[in-house]
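S.K.: I would like the atomic coordinates for the input below:
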Amino acid sequence: MTEQSPTGRLAGRIALITGASRGIGAAVAERFAAEGAHVVLVARTQGALEELDDRIRAAGGTATLIPQDLADLEKLDVIGPALFEKFGRLDIFVANAAQLGFHGPLGHAAPKDWDKTFTVNVTANHRLIRTLDPLLRASDAGRAILVTDRVGHVPAAYWNAYAASKAAVEMMGRLWAAETLRTNLRVNLLDPGPVATALRGKAFPGEEPASQRQPADVAAAFVDLALPGCTRHGELVTLC
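M.R.: Predicted coordinates:
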């Protein structure tokens, strides 16, 4: 892994990443830290967060851990005030965490599965936007990256609540971008395409992970959208 550089492209930036304990979230966290950012890592699995923290610190980076289940919505509201007290601002928000939920015919999904998928994929992101928006606006170059999926804008059978929730995330991102045109905040959507993650493994259990791009392969695209000099706004960036 590349060692963190104090003159990296994200030097001095504060970046919060959800779903950070594994997959794309972990890869982005390590890449951001290597570029000089202090990363705030949110995920429900504390052990995995600690292992990631060890890797980041071994490479010369720094991190703050927030072991948090995004389905516990009330606790998300305190993240913004806690970050303000500690850092005074937030420069980058990567909304990466997502849940697949039931993969099958639309009419076969149990209401509790549908609701849980929307809670994690949509409502939690709204709560985070609500608590983090003032901090991102306080940054000299706030950047928000909402991770989406092709099935959120191109209908595909059997993707159920996951596809519907990603469509909702895309509309939230576009609304947020429209509301921040005259600010220093830039909001974009990123569709990384097929990547070997645990979520994809659940959707395609017979697929060989080595046949797909790895999480580290898409991390550079996140850096590009997080840079202070990035001017893209309200766009859907696709890597496939």
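
S.K.: every contact and neighbour count from this point should use C-alpha atoms.
M.R.: Noted.

S.K.: and Arg232, how far is that from Arg89?
M.R.: In this view, Arg232 and Arg89 are 21 Å apart by C-alpha to C-alpha, to the nearest Å.

S.K.: between these two, which is the more surrounded one?
M.R.: Set Arg232 next to Arg89 and count neighbours by other C-alpha atoms under 10 Å: Arg89 wins out with 24 against 14.

S.K.: and that one, what does it touch?
M.R.: With contacts defined as C-alpha atoms under 8 Å, 6 or more residues apart in numbering, the neighbours of Arg89 are 14, 83, 135-136, 138-139.

S.K.: which parts of stretch 134-153 are buried?
M.R.: Going by neighbour count (16 or more other C-alpha atoms under 10 Å), the buried part of stretch 134-153 is 134-139, 141-152.

S.K.: which residues does that stretch contact?
M.R.: Stretch 134-153 is contacted from outside by 80, 84, 88-96, 159, 163-170, 173, 183-193, 222, 225-229, using C-alpha under 8 Å, 6+ apart.

S.K.: buried ones among these?
M.R.: Using 16+ other C-alpha under 10 Å as the burial test, the contacts of stretch 134-153 include 80, 89-96, 159, 163-170, 173, 184-192, 222, 225-228 as buried.

S.K.: now the second one, please; I'll put the structures next to each other:
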Amino acid sequence: MSEISQTRPLDGKVAVITGAGRGIGRAIAVAYAQAGAAVVCSARKEGELGVTLALIEKAGGRASIFTADVVEHAQMLALFDHAVATYGGIDIVLANAGTAGEGRKLQKSDPAQWRETIEVNLVGAYNTVHAAIPHLRARGAGKIIVTGSGSRHRAMPGLSAYASSKSALWMMAQVLAVELEEFNISVNELIPGPVKTAMTRFGEQSFPPQEWIKEPEDVVPLAMFLATQPDRGPTAQSYSLMRRA
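M.R.: Here you go, the predicted structure:
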């Protein structure tokens, strides 16, 4: 194996990342670009995407930004059309956009906000992968990575919408993996565990004392592992950085 392939294992690849404006998505976008991929960074806020783009360019990487809301299917179609028009195809999709919701116990939750959490985390991921699949099939192979959560197997008060959305997302990923296996497209789940981001609102919730509380960059090695597996590599698998109770 050459030195170039060791240091830039994603050379020639094109990655599309939703929720790339901050936190985990931004850290992975920068890392994928440093590994040689051309990265299309998407989120709802153009200002945050601009910061991500600046970090990638400062590191010598290639990237473009595309403002879009995962809840809007037409915007996801436009996102992947942009990626193909700009870089010629798509190899890696990280469905990372999400929201933790309002954090209220179910009885006191707001129905509209509860539904919104489901729409962003589940329907948004559906819209993302649904729009991506034709382009991945045209490429002859590809990788879909969904950002899951340990909340789907650890019940915590105030997270009913979030946990429900992530549980459904995991089942969707498993079904999709079976459906796409014949096309050399893998579908796997990445569970970051507790990470210090704006979404997790650190200081407002507690975790077991043995839990690994991470920075966004701590998730990068696992994200890189999933992006660099063989075309006929693992699929329908969940990879977790969270300690199970």
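
S.K.: one step back: okay, and which of the contacts of stretch 134-153 of the first structure map to strands?
M.R.: Secondary structure assignment (DSSP state E) places 92-95, 186-191 from the contacts of stretch 134-153 of the first structure within strands.

S.K.: tell me which two in those are the farthest apart.
M.R.: Pairwise distances across these (C-alpha to C-alpha) peak at 17.4 Å, for the pair Ile92 and Asp191.

S.K.: quick check: the gap between the residue lying closest to Leu83 of the first structure once chain neighbours are set aside and Ile79 of the first structure.
M.R.: Of all residues beyond its chain neighbours, the one nearest Leu83 of the first structure is Arg89 (6.9 Å), with distances taken as C-alpha to C-alpha, 6 or more residues apart in numbering. In this structure, Arg89 of the first structure and Ile79 of the first structure are 12 Å apart, going by C-alpha to C-alpha.

S.K.: ok, now Val147 of the first structure?
M.R.: Using C-alpha to C-alpha, one obtains 20 Å as the distance from Val147 of the first structure to Ile79 of the first structure.

S.K.: again with Asp53 of the first structure
M.R.: Here the distance between Asp53 of the first structure and Ile79 of the first structure works out to 19 Å (C-alpha to C-alpha).

S.K.: likewise Gln214 of the first structure?
M.R.: 30 Å.

S.K.: ok, now which ones touch the residue nearest the centre of the first structure?
M.R.: Computing the C-alpha centroid of the first structure and ranking residues by C-alpha atoms, centre = their mean puts Asn96 first, at 2.2 Å. Neighbouring residues of Asn96 of the first structure by C-alpha under 8 Å, 6+ apart: 17-20, 24-25, 146-147.

S.K.: same thing but 10 Å
M.R.: The neighbourhood of Asn96 of the first structure, defined by C-alpha atoms under 10 Å, 6 or more residues apart in numbering, consists of 17-20, 23-26, 28, 42, 121, 125, 145-148, 190.

S.K.: surely Val146 of the second structure is in a strand?
M.R.: Yes: secondary structure of Val146 of the second structure, determined by DSSP: H, G, I helix; E, B strand; the rest coil: located in a strand.

S.K.: how close does it get to Gly60 of the second structure?
M.R.: Distance of Val146 of the second structure to Gly60 of the second structure, given as C-alpha to C-alpha: 27 Å.
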